[in-house]
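[1] model this:
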Amino acid sequence: MTDTKIDYSTTLYLPQTDFPMRAGLPEKEPQIVARWQEMGLYKLLREDAAGRPKYVLHDGPPYANGNIHIGHALNKILKDIITRSFQMRGFDSNYVPGWDCHGLPIEWKIEEENYRSKGRAKPDLSQPAAMVEFRQECRAYAENWIKVQGAEFQRLGVIGDFDNPYTTMNFHAESRIAGELLKFAKSGQLYRGSKPVMWSVVERTALAEAEVEYQDYESDTVWAKFPVKEFFRRVATGPGENDFRLEEVPVSVLIWTTTPWTLPGNRAIAFSPKVQYGMYRVVSAENDYGPQPGERFVIADALVGSCAEKAKLTFEKESAVHAAVLAGMTAEHPFKGLGGGYEFVVPLLPGDHVTDDAGTGFVHTAPGHGREDFDAWTDAAKDLRAKGIDTAIPFTVDDAGFFTKDAPGFGPDREGGAARVIDDNGKKGDANKAVIDELIARNMLFARGKLKHQYPHSWRSKKAVIFRNTPQWFVHMDKELDGYGLPAGAKKAQSDTLRTRALAAIDATRFVPAQGQTRLRAMIEERPDWVLSRQRAWGVPICVFADEDGNVLKDDAVNARILEAFEKEGADAWFAEGARERFLGSRANEPWTMVKDILDVWFDSGSTHTFTLEDRPDLKWPADVYLEGSDQHRGWFHSSLLEACGTRGRAPYDAVITHGFTMAEDGRKMSKSLGNQVFPQDVMKQSGADILRLWVATTDYWEDQRLGKSIIQTNIDAYRKLRNTIRWMLGTLAHDEGEEVALADMPELERLMLHRLSELDEIVRKGYDAFDFKRIAKSLLDFAVVDLSAFYFDVRKDALYCDAPSSVRRKASVVVVRHLFDCMVKWLGPLLPFTTEEAWLDRNPGARSVHLEQFPDVPAGWRDEALAEKWRKVRLVRRVVTGALELKRAEKAIGSSLEAAPRVFIADPELAAAVADVDMAEVAITSGISVVAGEGPADAFRLDEVKGVAVVFEAAPGTKCARSWRYTTDVGSDPEFPDVSARDAAALRELETLGRL
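    I've put the predicted structure just below:
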């Protein structure tokens, strides 16, 4: 040795890494995305997974009409976590993104951007050339947004076949969608019917339940009189049972409705045989209009009080009115004679939907404006016709919300023109006022009011809809299928309808969370027939021919020509000049009408399983899982279920996962007006996609989640701790020379860490199987912070930095850190793909990608429950020691725990046994510790949560080692290294021998 003073820092195995503490994710992540694209990571994943069992998550298609929002980010990140996790666990987990491209919102945008904003008239779409041109404009608009959204999804770290996604407007897809429709036609499930459907006046189209959301709405309410025809009561004329005469009494049935505008469409009144009714006479009245003393009404007994209060009058009951009497009763329409109409009788019909919870106990029945009204009317139609009653259902409101000629006095014959229910902007028209004014003029109004309640709105225009009777195309829910579409050998159920098939499929499907099954089942149980038609331009047409009675042409040759044309030219072929003659061929002279309605876009998306899962060889049918927001129980989950059950007899998925919606931090809905929106683009620009992904991974995604500045900051803080843990491991592994240490030769602390990895391996794998990402993320974060940074790394720094090159303890620790890094980075790969890629390439500069790796195989021999239980007790004792030292540090009695050599009193025999053969000074990071049996002095430091342990502080004796900074009594024992301990002197001597000093 020379006499030159040694710089001991150069003799330590200090961490060395270029992995930065400051992540710089907004700058680093786009570089990683570019690298993945340049190296063809998606293709490499497919090649690497060739021959493995497939695991397929089928992508629910987002709508191609704008930048992605936070809901998209949540959805795509969850899907990416799933596909990556299965890919890294021995599966070929191919993700094919898709887009929903047809439908009204795109039409609106084209009309606004290409026509209204430029002062151009919208083309006449009844002309084939104009229709095709307009549809091409829609297609170009969708294509642009597919590119934009695709780039944004990839910026989130999503890996998939973005060069070859599926789209519903792809020619092959349009052909397949049309083919699925023709299967429903062939099986007899498709039919044309006239039913009340939810109609958007603003959008001029029918809507399905999936396209409707319920919002608060204030409705006008009226209580209206329906004068009864020939109502007689018994009047006694003597004491005998037969001494009476029948006296005709003027009386009205009282109805209540929240839609006064539907009264011109009234054709019946519904009552319940389970409700008690009575005839009530007005005794006194204090109102400006309405009933006067002496007037009589039939009302449900339970509701007479609320009716009287509303009309400001008092009633006296004259008699009970039994259901048998009501069943034979008819009334006059309150508008009888108006405009020469309403001369028909209004029968009273029994109805299970009638209650005495609100209103009058009678339900005004307009079969053209309500589902239950329609059902009650059609169920009674045969009996009514036998009585000479016309059962035709009027079309009282047109597609623009105006009353028609079927509403005399309110339609085109009205002075000033037809009244309107809703205008083009979704605002209330003058229909309610016109109806109420007419009731008042005719003395048919009992009372009026307002009611705030939940009412259906279009989820696109956000405007109220109406129920309107209109011819549409439907799919039967309850028509027997007789095994149609079932796979060969499948057993047909006793009742084989679309509804029974769908319910059976729901029961066979795994739902996460489980309550999704109940929700979807309830929807299928109650849903009406599926309305497929839309009165729009952009979409797949209902490509059938029908006669005047609605019978569909079933001709395989015609269908083949249609599908072949769609495959080559897209669905535009249906609207091209000469299309009818082209497809009908030799049957063109027959009286077949070419249907021009467009398919519901939910049928499009419900059919995606056919041209993706079935038609792509890199996928499989059925999918292992569908994942979407909880609103898709009435949307994509729903339509996919019905479509596949109708044509294949089962669901196109084995499992359904639902996530909630993202709210602001205060729990309110995100909205532009409140200024509380969080945009994924902003989060990525300011903090990085991995921060957003960490939020997704740590939230209860199946419930509604919250997001805002403080929540983002919480995730940034957690990320920093995790990144620092990874960084320290990388720095330590800079000294990894690849040596191995047998498990049996490892110190207990190293074997404890391997045991923890074994425990975590089970948690991680089960968590990914259960789609419980929060448990995985929390377990790994806690492990990184609590077990590693605050315990194992802290304890082992002395050995790793200072021990001699030949030290088994140091070598064993390096081996364990190697395993820790390998496991942690791979397990976190699906959650934090950018950070783990950066760390993996720092550790393995020549590697391709961590995402081409598999989860580590954790040896069963690492599991050691007895050792874990022992060290659980050791760490309890350590907690008390570190607590005592923290107190001394706060009092500035010490600066470092190495200045201490406390006495530890242990009265608990189990804890004493646990630490008996453990170097507690090493574990507590002190220069010495003496363990004493017993309770310890009264003023010793204790923790309430750890009974039987007390600590008395004592300063460490000896001299501070210039290399390790530990206080020992053997500093200077080696004259060549007079300022270091014997352990450090030996290490220096070994380094010198190896030429490293």
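
[2] For the rest of this, base every contact and every neighbour count on C-alpha atoms.
    Fine.

[3] And for the residue positioned nearest the centre of the chain, nearest residue in space, chain neighbours not counted?
    For the chain, the residue whose C-alpha lies nearest the mean C-alpha position (CA atoms, centre = their mean) is Gly629; its distance is 1.2 Å. Nearest-residue entry for Gly629: His659, 4.7 Å, with adjacent residues in sequence omitted and distances by CA to CA, 6 or more residues apart in numbering.

[4] surely that neighbour meets Tyr626?
    No. Using CA atoms under 8 Å, His659 is not in contact with Tyr626; the gap is 11.2 Å.

[5] where exactly do the helices run in the stretch 301-450 of the chain?
    Assignment of helices within the stretch 301-450 of the chain using DSSP state H, counting those that start in this stretch yields the ranges 304-311, 323-327, 371-379, 381-386, 431-441.

[6] how about this one, so we can line them up?
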Amino acid sequence: MTDTTDKIDYSKTLYLPQTEFPMRAGLPKKEPELVERWQQMDLYKKLRASAAGRPKYVLHDGPPYANGNIHIGHALNKILKDVITRSFQMRGYDSNYVPGWDCHGLPIEWKIEEAYRAKGRNKDEVPINEFRKECREFAQNWIDVQTGEFKRLGIEGDFEKPYTTMNFHAEARIAGELLKIARSGQLYRGSKPIMWSVVERTALAEAEVEYQDYESDTIWVKFPVMAGSDQLADASVVIWTTTPWTIPGNRAIAYSPRISYGLYEVTAAENDFGPQAGEKLVFADALAEESFVKAKLQFNRLQDVPAEVLGAITCAHPLKGFGGGYEFDVPLLAGDHVTDDAGTGFVHTAPGHGVEDFEAWMDNARDLESRGISFAIPFTVDDGGFYTKDAPGFGPDREGGAARVIDDKGKKGDANDAVIKALIAANNLFARGRLKHTYPHSWRSKKPVIFRNTPQWFVYMDKDLGDDTTLRSRALKAIDETRFVPAAGQRRLRAMIESRPDWVLSRQRAWGVPICVFADEDGKVLLDEAVNDRIIEAFEAEGADAWFADGARERFLGSRAGEPWKQVTDILDVWFDSGSTHSFVLEDRPDLKWPADVYLEGSDQHRGWFHSSLLESCATRGRAPYDAVVTHGFTMAEDGRKMSKSLGNQVFPQDIMSQSGADILRLWVMNTDYWEDQRLGKTIIQTNVDSYRKIRNTLRWMLGTLAHDTGEDVALADMPELERLMLHRLAELDKVVRKGYDDFDFKRVVRTLTDFANIELSAFYFDIRKDALYCDAPSSTRRKSALYVIRKLFDCLVTWLAPMLVFTMEEAWLLRYPEADSVHLEQFPDIPAEWLAPELEAKWQKVRDVRYVVTGALEVERREKRIGSSLEAAPVVYINDPELVAAVKDTDFAEVCITSGIVVEEGEGPSDAFRLDDVANVAVVPARATGRKCERSWRLTDDVGSDPDYPDVSARDAAALRELGIKPAA
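    The predicted structure is shown next:
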């Protein structure tokens, strides 16, 4: 620097911060520019090249559904995944993120059907592969839209070659996984009651069901005793149910040998229908009074009814004589599922409409056959919720047409009313009522489902697989061997696997991968490798559409086409699709590996993707396809309520990005306890904006200061203690940051770094060192040491935060290193072990404690306007603690406190001295500094004018001016 004017402009002689890094971030404008830059430079390709040969770390992407714009849940999910992959990439791994999409299934099919209905078209009249083509195009459109939205969030991955479940190779591999399961004997066709969506006309798995409040009709029904006991010859057994429509499907009554039952007689009745005086009824003793009161009856208990008596009797169906059906006997069966908590102590058993009913019926099949009772299970309700011919009097033979359980819109049909009227006419309705309770609803349509007996394809959970294991035991072992974050996820998934029924694979839809097997009339699957090979080869070339093409049966069966094999037309549950992604993504891509290091999704995926992936992989490979499972919660509105369109409290990621920037959204994700449900709204966004500004201002000051950095290194031994303290803190933080990323504890990382930047840097280290950095001579070891430390601080903070705040750290890095390609191609800095100096931290904590009292005293002086800045002060500090005295006297304490002078005295100090309760044994007496004000540094010192060439500055500043080549004023 030179200055030849008559009067020196000291501001031009200072090393003041200089940077193009703006205080106002302008993220909504800057971020798309960086996205475009990364596209043009092909950052993804450079990342892969830079990581070649490193050990792989793989996060396998759970596929979102390709049917709409991304929402805040997508943003939370993808940001978490992006932070994980980037953090491992910057710590010595090849961490390749391959995004994927779930493309098959009902939601897309519905959208195409809606478009058809709007145009007056009938889906059933459209060739199936034409319909499937429209579904494929619909999915691809939304994949393209979501790709752009994910990139705008700052997500980096192989968006040029993502995986999709509708890709031809993917469809071939999904089919191949099914055929593996078939070959191993785990696939079977069965007739069981499964959850059925009338609205969607398809079977549902447990993963596709949620439980909501629902109001049901409830009825108590009399089953007249027909045989088996003289003492009950004129009595009736009473059941209670919340599904009156299942009465036509009743085939038995379940009781419990552990429950006390009695025979009761009605003594008086006050009702419009139901039992009258003299009737005899059998109830569980614990529930009799409650039931009789409900029916407005008075009663007497006549005698005990032992379990052996109940097991010997048969009853008449309560609809006997109605519609020309129901003439069969209804046996009583012992069942472990029967309790006396509610109802009557007897469970109406319709094996076609409940899993427990079905199991109780099948457990007693041999006994029923020996008693001459047919154990065939009727199909009383069809796929549209209408009664069939197996429900005489309510089905197609009914005047006015079949009654219906649920209609196409999910509303209650007329089946309950029809059954109740028939029961009243038969004098077999004991009582009726209504009950609010939780009931299964379709996850997608939000409409109630029914339990319906239909032929479906299942995977056994408990069949011996030839190695003394079952699918259930394999899955439970895999869960025990998997790391869960948070740990509670392990218990949740284990409980689901322990209790789940066999896996229902089939769906009655059109858009998906078919269950590509041939079976005989009994459901036996054709196991012919030549046939299977032809199927897989065709799927690879043409996709799963090949299964539905004209002549497909003959093409695949070949010489066996003349045999009576039936081509299955059901499609696979989409959870099987996504559960198979590990095969065609992790196994088939050389840039990935199997198993994945981690799966991360929302906590609902314990019943979804985590669950189906576990079962599919255990069925075909004997272990889970992942080593760790991380789960996040759901985003609620700011007041804790669920976000909904009707409440108008939704927060859209697109709005946050356009108003504040994606880095603000990313910072919010980092600041949350994401494994729990989190909240988001205007106030929370603003809080993160404020936090971001502090981080940005710290970076801005460092960039401005480093504009004067010559890159000169300083030996650790030559540095002042304060600089060595800061390097020690970096060494400590390095451990915290790396462990935080390893533990997926991002909040700990960002909070630790934010606090460090705000408290230890901006409010302490930078504040102290500004004088030396701005005013010291170029040769000053203190200044060069500070620049070295700030250089290291910048490199560490920017790289450590780069996985989180991808745009801001890129902007800062490129301003600091304009020749660099990207901060995201960097590694976290290696921290020398010699930087660790815990003894310095202990000492300087004492110094900071005393400084805290001094700054508190000076704040009072400023507030009372006795001083303007701390440089006008020279306080006296009294310390009554030898350790604190030793620590403080070993420093330039005036510099530490940013005062022009300071006096440290041992002792308690005057009674009116300033003190703080937080720091014992320290008292401060404020005083103004003496001497003249240095016009360059603004410090008040006694040596201003000691250099005649520079009469208005201190000796330190005069020496700096001379070294800078600043000529004295004329």
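
[7] who touches the residue nearest to the centre of structure 1 in this structure?
    With contact taken as CA atoms under 8 Å, 6 or more residues apart in numbering, Gly629 of structure 1 is in contact with Asn75, Thr658, His659, Gly660, Phe661.

[8] Of these, which are reproduced in structure 2?
    When those are mapped onto structure 2 through the alignment and contacts are counted by both residues aligned by TM-score structural alignment, their matches' CA atoms under 8 Å, the preserved ones are Asn75, Thr658, His659, Gly660, Phe661.

[9] burial count for the third one?
    Right, His659 of structure 1. 23 (other CA atoms under 10 Å).

[10] Next: the fourth one.
    Around Gly660 of structure 1 there are 18 other residues, counting by other CA under 10 Å.

[11] Translate it into the numbering of structure 2.
    Here Gly660 of structure 1 is matched to Gly633 in structure 2, going by TM-score structural alignment.

[12] before we move on, the earlier item: mind listing which of the kept ones among the contacts of Gly629 of structure 1 are in strands?
    Among those, DSSP state E puts Thr658, His659 in strands.

[13] Redo the kept ones among the contacts of Gly629 of structure 1 as JSON lines? Include distance to Leu749 of structure 1.
    Converted to JSON lines, those look like this (distance: CA to CA, whole Å):
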{"residue": "Asn75", "distance to Leu749 of structure 1": "41"}
{"residue": "Thr658", "distance to Leu749 of structure 1": "42"}
{"residue": "His659", "distance to Leu749 of structure 1": "41"}
{"residue": "Gly660", "distance to Leu749 of structure 1": "42"}
{"residue": "Phe661", "distance to Leu749 of structure 1": "44"}
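
[14] Now flag whichever of the kept ones among the contacts of Gly629 of structure 1 is closest to Ala913 of structure 1.
    Comparing the kept ones among the contacts of Gly629 of structure 1 against Ala913 of structure 1 with CA to CA places His659 closest, at 49.2 Å.

[15] Name the nearest residue to the aligned partner of Val808 of structure 1 in structure 2, ignoring sequence neighbours.
    Pairing criterion TM-score structural alignment: the partner of Val808 of structure 1 within structure 2 is identified as Thr781. With CA to CA, 6+ apart as the criterion, Thr781 of structure 2 has its nearest non-adjacent residue at 7.2 Å, and that residue is Met719.

[16] Test my guess that that neighbour contacts Leu787.
    No. Shown here, Met719 of structure 2 and Leu787 do not form a contact pair, counting by CA under 8 Å, at 11.1 Å.

[17] Figure out how far the lengthiest helix in structure 1 is from the centre of its chain.
    Of all the segments assigned as helix in structure 1 under DSSP state H, the longest by residue count is helix 128-155. Helix 128-155 of structure 1 has its C-alpha centroid displaced from the chain centroid by 25 Å (CA atoms, centre = their mean, to the nearest Å).

[18] now stretch 220-229 of structure 1
    With CA atoms, centre = their mean as the basis, the distance from the averaged C-alpha position of stretch 220-229 of structure 1 to the chain average is 44 Å.

[19] what do you get for stretch 718-726 of structure 1?
    Distance of stretch 718-726 of structure 1 from its chain centroid, counting by CA atoms, centre = their mean, is 30 Å.

[20] and if you look at stretch 105-119 of structure 1?
    For stretch 105-119 of structure 1 - counting by CA atoms, centre = their mean - the centre lies 31 Å from the chain centre.

[21] What of stretch 977-990 of structure 1?
    Average the C-alpha atoms of stretch 977-990 of structure 1, do the same for its chain, and the two points are 63 Å apart (CA atoms, centre = their mean).

[22] If anything else comes up later, I'll come back, but that's it for now.
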